[in-house]
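[1] no sequence for this one, just the structure:
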C-alpha cells in the first residue's frame, strides 16, 4: 500500500503552512497514496509562544482542522496531520496533538504527546515544552487501511514503555511525527526509530521537520520509514518535499514468524531488592 510523507520547514504563519499541506495532500492523492503523513507541529512552528498563541484555538475552533477534514473527503485519502498545537481543553496550556482523519472527513483518533521535551543540550540549546504544553495521559491506537496504528510524537520515541504497550497490542504501524533538533538527530534519530521497529516488529513512519525555520531553530529532517526487520526503506534527507513509498504489509507476518517475540513475551514481575 502506498503512503506519502511530507517533510516540511514549517514557519510562523499558520495560513501559509496550511497551503503547503494542501498542495502536498493533492499530490499525494494524485500519486496514489492511501494515507498522507505530516510532521510534528505541521501547521505552526514558532518558538515565540505569545505570538503563536494569537493564531491558536481549541481543537473544535481550529479552522485548519475542519478544512483538512474537507480535503480528506475531497481527495478520498486518509490524513495523519503529524501533530498540531491546539488550546488544551483545560484552557490553561496547549496540547501537542496528533489527529487522524478518514476519507469521510471524520476524526478517527487523537493523541496528545505524553513525554514533553524539557532538556538542556551541551550545544547550548534549552527547551521547556512543559512550560506551554499539557502532556497526554494515554496511548492511542486506531484501525486504518494499513492495519492497527499506534500513535506517538517525537520525544516519545525515547520511552520504550509506551511502545511496549503498542507491541502487546500487536500494532502493525507506529507513527512518530517529529521536529528533532540537529544534535540529537545526528546522534540518535536513526537508531531510536530502527529500535522501535525491531522490538515491535512493526513499520515505523516518522515524517519530520527539516532545515532552518523562521523562528531560528534548525531541525534534522531525514523523514524515515522503517520496516519490521529494522531496514530503512525511505530516508528523505535534509530538504523539504513529498515522497511516496509502497509498504509490503505481508512483511509483518513474515518477520513475526521468523522471530516470534510476541509469542515469546513474558510478564515481568516487579523488581524486588535483595
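    Received it, and whenever you're ready, just let me know what you need. Keep in mind that this is a model prediction, so the values were computed, not measured.

[2] C-alpha from now on. contacts and neighbour counts both.
    Noted.

[3] check this protein and tell me which residue is nearest its centre.
    Nearest to the geometric centre of the chain sits residue 177, at 2.1 Å (C-alpha atoms, centre = their mean).

[4] wait, that residue sits on residue 157?
    No - with the criterion set as C-alpha atoms under 8 Å, residue 177 and residue 157 do not qualify as a contacting pair; they are 10.0 Å apart.

[5] quick one, what contacts the residue nearest to the centre of the chain?
    Residue 177 makes contact with 37-40, 82-83, 152-154, 205-208 under the criterion C-alpha atoms under 8 Å, 6 or more residues apart in numbering.

[6] may I ask which of the residues you listed has the most neighbours?
    Neighbour count (other C-alpha atoms under 10 Å) singles out residue 207 as the most crowded of the contacts of residue 177, with 34 neighbours.

[7] which stretches in the stretch 1-150 of the chain count as strands?
    For the stretch 1-150 of the chain, strands defined by DSSP state E, counting those that start in this stretch occupy the ranges 2-7, 35-37, 78-80, 84-87, 94-101, 107-112, 118-120, 126-128, 141-144, 147-151.

[8] the last one versus strand 94-101: what angle between them?
    In other words, strand 147-151. In this structure, strand 147-151 runs at an angle of 170 degrees to strand 94-101, with axes from the mean of the first three to the mean of the last three C-alpha atoms, to 10 degrees as the basis.

[9] tell me the angle the next helix or strand after strand 147-151 makes with strand 147-151.
    On the C-terminal side of strand 147-151, the closest following helix or strand by DSSP states H and E is helix 160-168. Using the same axes, to 10 degrees, the direction of helix 160-168 lies 170 degrees away from that of strand 147-151.

[10] in addition, the following structure is provided for comparison:
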C-alpha cells in the first residue's frame, strides 16, 4: 500500500463561461502534475456557475454527453493521475439534475460517484435566498472508494455541517474525507476552517477540501482557502484566496498514529436521546414555544 499521497487542490473561480472555466482548469491541472501531484482534486461546481436557474438546467447533461466530464476524464488519463472532480452539474439515469462528485483513475475510468445529500437551502446575509433543492435531486447514499490503498469518504460542501455523515464514513473505514466546495465568503470566514478541522479531528482522518474562490456573478463570492488537514487537525496546505494550486503530502501512517493516541472511534456508546421540552421564559419563569 502507498503510504504517501501527493495531493494537489485546484482552486478556481467558475462562471457561466464553460469554455473559459475548462481552459483555466486545464492549465491548473497541468501545473499540478508538473509539481508532482499523483492525485488532483477539483472544487464543487468546478465547470459552471450561474445565477440563472434556466442556464444551470440547460447546462446539466448526462455524463455520456457532458463535455466537461469528458475533458477532465481525458486529462486524468493523459497525465496518469487520480482525479477527484469535486462536482459537476449533471443529470442522473432518470434525467434529474444532481450535484455529482466523481473519482476518475489514471486510466480515465470512472471509479465512483457521489450525489450531494444535503441541499444548501439557506439565507446568507447579503445574498438572495439559496435553494439548491429547487435545482437538484438530493443523493441518498454515502460513498466510500479505494484510493492508493486508502479509503476515501466522499462528500460535497454543505454536507460538512452534518457530522454524523462523516462519523458513519469513518466507522465504515474511511481514512480520507473529501469535501470539495464553493463555500460563500461570509460563511467561509465564519466556519470553513473550524468545520474542516473538526471533521478531521473527531474522525482521525485526513480532509481534502478543494474550493472555489473569488467573484462568480452579482453578489456571489466564494471564500477560497482550499485546505488539506491532517488527522490531528493541523492544516498542511491552505491555498489562500488566489486562483491556483496548493500541494500537500498525505502520510497515511498519521491516521494510525492519531487513532492509536485518541481512540474515540472505538468509544461510541448508545444512549437514550433527550425528550423534547418547552423553553422556559427567563424573565417570568413561564414555559412557552
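    Perfect, I can see it now. None of these values were measured; they are calculated from a predicted model.

[11] returning to that earlier point: Serialize the contacts of residue 177 of the first structure to TSV and add fields for distance to residue 97 of the first structure.
    As requested, those are arranged in TSV below (distance: C-alpha to C-alpha, whole Å):
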residue	distance to residue 97 of the first structure
37	14
38	12
39	11
40	9
82	8
83	5
152	10
153	8
154	11
205	17
206	15
207	15
208	15
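
[12] how far does stretch 139-157 of the second structure sit from the chain's center?
    From the chain centre to the centre of stretch 139-157 of the second structure is a distance of 10 Å (C-alpha atoms, centre = their mean, to the nearest Å).

[13] now do the buried residues in that stretch.
    Within stretch 139-157 of the second structure, the residues scored as buried using 16 or more other C-alpha atoms under 10 Å are 142-145, 147, 150-157.

[14] swap in stretch 47-65 of the second structure?
    Counting neighbours by 16+ other C-alpha under 10 Å, one finds that the buried residues in stretch 47-65 of the second structure are 47, 48, 49, 50, 56, 57, 59, 60, 61, 62, 63.

[15] show me which pair in those residues is furthest apart.
    Greatest spatial distance among these (C-alpha to C-alpha): 50 and 63, at 19.6 Å.

[16] what about the counterpart of residue 192 of the second structure in the first structure, distance to residue 30 of the first structure?
    Aligned counterpart of residue 192 of the second structure in the first structure: residue 189 (TM-score structural alignment). With the distance defined as C-alpha to C-alpha, to the nearest Å, residue 189 of the first structure ends up 30 Å from residue 30 of the first structure.

[17] more neighbours: which of the two?
    Remark: of residue 189 of the first structure and residue 30, residue 189 carries more neighbours, 23 against 10, as counted by other C-alpha under 10 Å.

[18] how much space between the more buried one and residue 63 of the first structure?
    Distance, residue 189 of the first structure to residue 63 of the first structure, using C-alpha to C-alpha: 33 Å.

[19] repeat that for residue 246 of the first structure.
    32 Å.

[20] mean shift of the helix ranked longest in the first structure relative to the second structure?
    Among all segments of the first structure classified by DSSP state H, the helix with the greatest residue count is helix 14-30. Superposing on the second structure and averaging over aligned pairs (mean C-alpha distance after the TM-score superposition for the first structure), helix 14-30 of the first structure comes out at 1.5 Å.

[21] and that helix, what does it pack onto?
    Applying 3 or more C-alpha pairs under 8 Å, 6 or more residues apart in numbering; DSSP states H and E, one finds that helix 14-30 of the first structure contacts strand 2-7, strand 35-37, helix 63-75, strand 241-246.

[22] what's the last one aligned against in the second structure?
    Right, strand 241-246 of the first structure. Aligning strand 241-246 of the first structure against the second structure (TM-score structural alignment) gives residues 244-249.

[23] for the first one, same thing?
    Here strand 2-7 of the first structure aligns to the second structure at residues 6-11, judged by TM-score structural alignment.

[24] CSV for the buried residues of stretch 47-65 of the second structure, including distance to residue 4 of the second structure?
    Listed next are the buried residues of stretch 47-65 of the second structure as CSV, based on distance: C-alpha to C-alpha, whole Å:
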residue, distance to residue 4 of the second structure
47, 29
48, 32
49, 34
50, 37
56, 38
57, 40
59, 37
60, 36
61, 36
62, 35
63, 31
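
[25] show me which of these is closest to residue 258 of the second structure.
    residue 47 (35.8 Å).

[26] from residue 230 of the second structure, how far off is the closest one?
    For residue 47 of the second structure, the distance to residue 230 of the second structure under the criterion C-alpha to C-alpha works out to 28 Å.

[27] how near is residue 265 of the first structure to residue 250 of the first structure?
    In this structure, residue 265 of the first structure and residue 250 of the first structure are 22 Å apart, going by C-alpha to C-alpha.

[28] out of everything not next to it in sequence, what's closest to the counterpart of residue 33 of the first structure in the second structure?
    When the two structures are superposed using TM-score structural alignment, residue 33 of the first structure falls opposite residue 37 in the second structure. Distance criterion C-alpha to C-alpha, 6 or more residues apart in numbering; nearest residue to residue 37 of the second structure, sequence neighbours excluded, is residue 6 at 5.0 Å.

[29] can you pull the contacts of that neighbour?
    Residues counted as contacts of residue 6 of the second structure (C-alpha under 8 Å, 6+ apart) are 36, 37, 38, 39, 247, 248, 249, 250.

[30] perfect, that will be all.
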